[in-house]
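Visitor: Pasting the sequence and the predicted model now:
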Amino acid sequence: MTDHSSLHLLIGGEQLSGGGRETQDVIDPATAEVLGTLPHASADDLDTALANADKGFKEWRRESADKRAAALTKAASLIRERAKDIGMLLTREQGKPIKEAIGEVIYCAMLFEFYAGECKRTYGRELVRPTGQSARVIYVPVGPVAGFAAWNFPAINVARKVGGAIAAGCSVIVKPSEETPAAGLALVQALLDGGVPADVCQVVFGVPDEVSRHLLASPVIRKVTFTGSTAVGKHLTKLAAEDMKVTTMELGGHAPVMVFKDSDVDTVLDTMVGAAFRNAGQVCVSPTRFLVEQDLFENFRDGFIERAKAITVGNGMDQDTRMGPMANERGPEGLAKKIADAKDKGAKIDTGGERIGNQGFFFEPTVLSEVPTNAEIMNEEPFGPVALINPMASADAIIEEANRLPYGLAAYAWTNDPKLRSRLAADVEAGMLAINGANVSAPDAPFGGVKWSGHGQEDGAEGVMHCMVPKTVHES
């Protein structure tokens, strides 16, 4: 695919569209123009996909690790070759700058390359027994997987749903977001072109609740993996519990950035301002709550404002753009309401706070300071280009505020004090913690949260192991 004119389902390797299926428009967030028309899967389509997944699993689970690794390696190579084209699809449907989009696609190739190696590293263990007896633990694939991906990272979210499952020996039916379908389709097509059987990896679209209920009602599906909001994650977990399906939930966050008094303000700002406005703040691990020790607060706030004002906002296809539009109409509307609520409760709007123009879904890079903790935006993930900066009285107060919310996906901290760094590693309630940096994601490291931010991990060896189940074999 090089544009959005041929969107389709991908079931059993067949590209399906038309046929009286329901459809929906895919919108360019930079212009609000229609990019293409996406077909929805019918109930019969979903049943066909389920039957294929059942058949595909029974065959794929018995394939050698070498063959699974070879298919993932070849797919990664194809993704690298197609990275620019897939990146352009991604930017057109999601809005992020083209450089970020291509980088996202390359990350998918890196992830598949890592998973190719993990195909051969699903180790078990031998237990000590008297002579003549044995006991061992082996790991077997959990079964067909249903994966549901969010729109903010159309390629990575799909790669995380399918890569670990395929490496483990599972089949997978993935539903990318209907708002950003093309990048995910292109990614799965690369897997099929790389040698993954057509029944092992399939793509469906539709009304999200209808598709999830249909797939989760089937005994074929043995695992559910989802990236998205906490509310939807709780709903899917309840549906999965009806049939005791395994779940991996990568849900919302509201990441604290803990800036302690021994930090170098310019170094922190040079790193974290870009991270805060990456993908227009539509990142589950986006640094949102900046908790700054009082001694540094004014300099930190002023430096943040200066850098936020310098960010070039525009169409993601323009090379000079540093921040694109929000991905859909809901983004600017919801963020404006949260900012208005914060202002009413006493927060200071230091810069931004307004929608840009009347074409597309652009919003100003925004900085709020001295935001009361009872403001909605301090308790619910903003998921937009806004940074919240508050002065804090002490290190203890910072850590307490960092852990106050029920979310625990990512957290960030800046300090050179070795004792404090050890304390942060032990006490901060998050699945991922970056100290003196902004990166919490790598192909070889687990990605996931705690509390309301979900459970289970993707990426790393854990991304494969969470698609497998242990089996103990006793022999006498």
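Guide: Nice, I can see it. Numbers count the residues shown, from 1 in each chain.

Visitor: hey, let's count contacts and neighbours off CA atoms from now on
Guide: Will do.

Visitor: Quickly note the distance from the most centrally placed residue in the chain to Pro141.
Guide: Geometric centre of the chain, nearest residue: Asn157, 4.8 Å, by Cα atoms, centre = their mean. Distance, Asn157 to Pro141, using Cα to Cα, to the nearest Å: 21 Å.

Visitor: go on, Asp396?
Guide: According to Cα to Cα, Asp396 stands 44 Å off from Pro141.

Visitor: Equivalent analysis for Ala342, please.
Guide: If you measure Ala342 against Pro141 using Cα to Cα, the figure is 48 Å.

Visitor: about what we covered before: can you tell me the SS state at the residue nearest to the centre of the chain?
Guide: Secondary structure assignment for Asn157 (DSSP: H, G, I helix; E, B strand; the rest coil): helix.

Visitor: Check Gln202 too.
Guide: Following three-state DSSP, Gln202 is assigned to strand.

Visitor: Contacts only, for it.
Guide: Taking Cα atoms under 8 Å, 6 or more residues apart in numbering, we find Gln202 in contact with Leu10, Ile11, Gly12, Gly13, Ala49, Val172, Ile173, Val174, Val188.

Visitor: The fifth one: neighbouring residues, count only.
Guide: Neighbourhood size, Ala49 [other Cα atoms under 10 Å]: 25.

Visitor: cool, and Glu354?
Guide: Glu354 has 15 neighbours, counted by other Cα under 10 Å.

Visitor: now the one 5 residues further on
Guide: The criterion is other Cα under 10 Å. On that basis, Gln359 has 11 neighbouring residues.

Visitor: And for Arg62?
Guide: Arg62: 11 neighbours (other Cα under 10 Å).

Visitor: ok, structure two:
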Amino acid sequence: MYQHFGQFIHGAWRQGRGAEPVIVTDPGNGKILGEIAAASSADTREALASAETALINWRATSGWTRADLLQAVAQQMVSITADAARMISMESGKPLAQAKREWELSTDQFIWHAEEARRIYGRIVESRVPGGRCEISHEPVGVVAAFTAWNFPVVLVARKLAPALAAGCTVVLRPSSEVPGSAMLIFECLRKAGLPAGVANLVVGPTAETYQPLITSPIVKKVSLTGSTQLGQQMIRDSAATIKRLSMELGGNAPVIIFDDADVEKALDLSVATKFANCGQVCVTCDRFYVHESRYHEFVKGFAERAARLKVGYGLDEATQMGPLINPRRLKAIEAIVADARDKGARIVTGGERIELNGGYFYAPTVIADVPDDALAIAEENFGPIAAMTSFSDSEDLWRRVNNSDFALSAYAFARDPARIRETVARLESGMVGINSYALAAAEVPFGGIKASGMGREGGSEGIHDYMNVKLAQIVL
């Protein structure tokens, strides 16, 4: 299924020259989907050279022209929505409806940033020098190296490509080797839309052949990553010698507070749907639930009942509500987290075991109650179908417990009292906060975290500026 694609360099598809092929597996049945001739380090260097050459004309192209091209990309994406959803589902395992929604959200990124390309504004500041004026303008940072994770194989790509291209940057993108075909579909839309050769390039292959040439090259002026905190830390070290601009969306471990005045039924309906979307493999998903003691048993019981009713199955089955984990390593990791919670005295309310189904990597939707704060299910990001429950009574102690984490990507709360809501927004240490809602990821708003969850923002009017340098000109006439 990958025979028409491969590496996308200087506006054309080609076969990589790497030593070993990239083998892609369907997590829903453990079978091989296909093979890709991997990129060699020479291929990656060619992609870099192409991006460097294309930058000269692309950065000089008007924002209006760039906007028209991005709109054309979005139109191409709309035309293949059904096929793209199938590719996403087969590569990542997520249910078809979730895959379709991801493609649509990716299309939104190109539409939004097309308009942002027309709104790259500067400003004038009154000068202290007689006859002078200070002009502040924004210019593209240059060649961008972008790295994306497997859990959202297209929206993560779109969040980097769309603002970079809108800003006038050129890009070399390295997607996860576990889900490369989904990214390739976006690049085919770029090609069909008429994006000039070299403006966007894609390389797929092993770390030594694709990551190292990009992260060490002085041609690359900015790096954008979606990945683990450990990878982000390594990338900061690796890029230090060439002092690159960095933006990173890293790990999360989102707390959810259920206050005593919450609409519990609404909280349950939204929380279960959110927690088990993409089998819990979502950086902003709700991981650790702090429930007021007066609503604790009600909430745990309702959550477990809803979780137990979820239809687990193959992603292309339209009845499926939760698909598999991405690979056997994630299965083992989830088993270890559940075992740790059990060993520390927590109670498995539902789930807590593998599901044998068609050779895929399935694990039951799991709810664990009475979880101590030092258990892995609360202390670390579980990145799987585990909802960890604990109770609280004292609000000051609550803030200490909730904020006692290196991760600070997203946080949520359910409450009705306006004063409590305002206090909650102020007290939560997080890059993003949802109140009575989990809807944080949209093209029109900034997405990103603080502390060990990263730096920089994607989306919103802020997103394009991560791909631009600020220039001051003092002009005296």
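Guide: Right, received. Where do you want to start? All of these numbers come straight from a predicted model, not from anything done at the bench.

Visitor: TM value for the aligned chains?
Guide: The TM-score (TM-score structural alignment, normalised by the length of the first structure) is 0.98; 474 aligned residues with a Cα RMSD of 1.2 Å.

Visitor: before we move on, back to that, compare Asp396 and Pro141 of the first structure (neighbour count), which wins?
Guide: Neighbour tally, Asp396 of the first structure and Pro141, criterion other Cα under 10 Å: the higher count belongs to Pro141, 24 against 10.

Visitor: so how far is Arg401 of the second structure from the residue in the second structure sticking out farthest from the centre?
Guide: Distance to the chain centre peaks in the second structure at Pro130, reaching 49.4 Å (criterion: Cα atoms, centre = their mean). From Pro130 of the second structure across to Arg401 of the second structure, the span is 57 Å (Cα to Cα).

Visitor: Okay, buried residues for the lengthiest helix in the second structure please.
Guide: For the second structure, the longest helix by residue count, based on DSSP state H, is helix 96-117. Under the neighbour-count criterion of 16 or more other Cα atoms under 10 Å, helix 96-117 of the second structure has 96-100, 102-117 buried.

Visitor: So Phe447 of the first structure is in contact with Ala461, correct?
Guide: No. With contacts counted by Cα atoms under 8 Å, Phe447 of the first structure stays clear of Ala461, the gap being 10.4 Å.

Visitor: What residues in the second structure pair up with stretch 436-444 of the first structure?
Guide: Using TM-score structural alignment, stretch 436-444 of the first structure corresponds to residues 436-444 of the second structure.

Visitor: Need the contact partners of that stretch.
Guide: By Cα under 8 Å, 6+ apart, stretch 436-444 of the second structure touches 105, 108-109, 112, 267, 270-271, 274, 412-415, 432-434, 447, 459-461.

Visitor: at 7 Å what do you get?
Guide: Asp108, Gln109, Trp112, Ala413, Phe414, Ala415, Gly434, Phe447, Gly459, Gly460 (Cα atoms under 7 Å, 6 or more residues apart in numbering).

Visitor: ranges for the helices of the stretch 151-300 of the second structure?
Guide: Under the criterion DSSP state H, counting those that start in this stretch, the stretch 151-300 of the second structure contains helices at 155-167, 180-193, 207-215, 229-239, 264-275, 296-308.

Visitor: most packed of those helices?
Guide: Ranked by mean neighbour count, those are led by helix 155-167 with a mean of 27 (mean count of other Cα atoms under 10 Å).

Visitor: And that helix, what does it pack against?
Guide: When contacts are defined as 3 or more Cα pairs under 7 Å, 6 or more residues apart in numbering; DSSP states H and E, helix 155-167 of the second structure packs onto helix 96-117.

Visitor: The helix it packs on vs the first structure, average offset?
Guide: Helix 96-117 of the second structure differs from its equivalent in the first structure by a mean of 0.6 Å after superposition (mean Cα distance after the TM-score superposition for the first structure).

Visitor: Find me the equivalent region of the helix or strand that comes right after that helix in the first structure.
Guide: Per DSSP states H and E, helix 96-117 of the second structure leads on to strand 123-126 as the next helix or strand towards the C-terminus. Mapping strand 123-126 of the second structure onto the first structure (TM-score structural alignment) gives residues 125-128.

Visitor: isn't there a helix covering Lys58 of the first structure?
Guide: Yes. Counting by three-state DSSP, Lys58 of the first structure is found in a helix.

Visitor: Tell me the counterpart of it in the second structure.
Guide: Alignment note (TM-score structural alignment): Lys58 of the first structure maps to Ile56 of the second structure.

Visitor: And its match, how close does it get to Ser50 of the second structure?
Guide: Per Cα to Cα, Ile56 of the second structure is found 11 Å from Ser50 of the second structure.

Visitor: got it, and Glu353 of the second structure?
Guide: Between Glu353 of the second structure and Ser50 of the second structure the computed distance is 49 Å (Cα to Cα).

Visitor: Could you do Ser393 of the second structure as well?
Guide: 60 Å.

Visitor: The two: which is more packed in?
Guide: Ser50 (22 against 14).

Visitor: hang on, that one packs against His10?
Guide: Yes. Under the criterion of Cα atoms under 7 Å, Ser50 of the second structure makes contact with His10 at 5.7 Å.

Visitor: what is in contact with the two at once?
Guide: Common contacts of Ser50 of the second structure and His10 (Cα under 7 Å, 6+ apart): Gly198.
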